[in-house]
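# no sequence on hand, only this structure:
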């Protein structure tokens, strides 16, 4: 079962790597030549901005995904499907990023594109939250040294994305660049470890010393 866990994580890592690679492939080479190339490079600033934010979003997703699997002893069939759901949602991010980048300078179209981008992050937040809630629901997939109650206690803090990302949908109706900035700061929030999985101390000598002090 530990080998199966490694296989699932390796497959997931491959998907994350492909998604991040596709993000940069969406930035096209400017058609301008000579000194006009400076203008062509600057004209693509929406693509750069969208790329940086989405790279950070996907990168943080991968870090948290890796953190979770580092504490799993085995996987089961429901978890495999929940993991596939997470990967399916992540795989769409390059497309929503491209749509947003292409229309970020068009005020009305930018709002529609930002709504699409933000709404899809809501879907992702729900998918990843479902993944984490299933892992912590019983705790039967964790390594023996994991504090299962402590892991469950992180649910609400990690699940704040289900509240924060809908707010970005509202912001998208006001300003697409503002919504993109909000996504950047949400990714920064999740870059800090919001699922610190505590470990159970099983050192009998420490317990004996504690008993003696009592």
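Done, it's in. Note that the coordinates shown come from a computational prediction; the quantities given were computed from them, not determined experimentally.

# going by C-alpha atoms from here, please, whenever you check contacts or count neighbours.
Noted.

# and for residue 108, the neighbour number?
Using other CA atoms under 10 Å, residue 108 has 14 neighbouring residues.

# can you pull the buried residues of the helix or strand that contains it?
Using DSSP states H and E, residue 108 maps to helix 107-138. For helix 107-138, burial by neighbour count (16 or more other CA atoms under 10 Å) applies to 109-136.

# presented hereafter is structure B, for comparison with structure A:
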């Protein structure tokens, strides 16, 4: 009996060691964020036209900064989550791989925004990609809370707040898709500012609630 229990699927697919999952995830995030910058090419033009060529690349730089900032926020969120866990399960690793699947598409999505940000489809593809990353991230938090994977010393209010805060970013990105079709790509891009506003309001509300207790 003891020999069978040692090789049961539950013992193989779960455990306390999160290091390998974290290292692999960090590598995927790092490569994806680096490739976004690598895609920006140095203009090959005569010296007199360099200034104009660089100016024409401003949409690429803007898309790069936006993608880097959003993905960095997701990475910080991912890092904090895994530092709070007491171990892993097979389902957790599967959900994490889904997240990394979408993170790996970051370069493609960023190029779509950089080169076709003035077109509805370009903005829609970018918003969908970032929305999928956020949805997968939200799924991780919800699963970990439901499966009680948080360490015993973690304040239960933290995962509760995270499961409210995490859906904000993907919700805004997905909501911007119909905005792009109805009011144009620029309106959709401007609507992404709602992420900052809503997140700030939730942060203030969270601090006030904690202070009241």
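Structure's in. What do you need? Just so it is clear, the structure is predicted and the values come from calculations on it, not from any experiment.

# TM between them?
TM-score for the superposed chains, counting by TM-score structural alignment, normalised by the length of structure 2: 0.79, backed by 188 aligned residues with a CA RMSD of 2.4 Å.

# name the helices or strands packed onto the helix holding residue 108 of structure 1?
If you count contacts as 3 or more CA pairs under 8 Å, 6 or more residues apart in numbering; DSSP states H and E, helix 107-138 of structure 1 packs onto helix 77-103, helix 148-152, helix 155-158, helix 161-174, helix 176-191.

# got the angle between the last one and helix 161-174?
The reference is to helix 176-191 of structure 1. 160 degrees (axes from the mean of the first three to the mean of the last three CA atoms, to 10 degrees).

# average offset between helix 176-191 of structure 1 and structure 2?
Helix 176-191 of structure 1, aligned to structure 2 and superposed, deviates on average by 4.8 Å (mean CA distance after the TM-score superposition for structure 1).

# which one of the helices and strands packed on helix 107-138 of structure 1 lies closest to residue 209 of structure 1?
helix 148-152 (24.0 Å; CA to CA).

# and the closest one, how far out from the chain's middle?
21 Å (CA atoms, centre = their mean, to the nearest Å).

# show me the contacts for the residue nearest the centre of structure 2.
The structure's structure 2 has its C-alpha centroid closest to residue 74; by CA atoms, centre = their mean the separation is 3.8 Å. Residue 74 of structure 2 sits next to 134, 137 when contact means CA atoms under 8 Å, 6 or more residues apart in numbering.

# likewise residue 150 of structure 2?
84, 85, 86, 144.

# how about it, what's its match in structure 1?
Using TM-score structural alignment, the partner of residue 150 of structure 2 in structure 1 is residue 142.

# how close does that match sit to residue 150 of structure 1?
12 Å (CA to CA, to the nearest Å).

# so the equivalent of residue 24 of structure 2 over in structure 1, which of the three states?
In structure 1, the residue paired with residue 24 of structure 2 according to TM-score structural alignment is residue 11. Counting by DSSP: H, G, I helix; E, B strand; the rest coil, the backbone at residue 11 of structure 1 sits in helix.

# neighbours around residue 11 of structure 1, how many?
11.

# same question for residue 108 of structure 2.
17.

# trace it over to structure 1, please.
Looks like residue 108 of structure 2 aligns to residue 95 there (TM-score structural alignment).

# these two touch, right, residue 109 of structure 2 and residue 133?
No. Residue 109 of structure 2 sits out of contact with residue 133 when judged by CA atoms under 8 Å, with a separation of 11.4 Å.

# stretch 188-196 of structure 2: end-to-end distance?
Where stretch 188-196 of structure 2 begins and where it ends lie 15 Å apart, using CA to CA.

# try stretch 151-169 of structure 1
30 Å.
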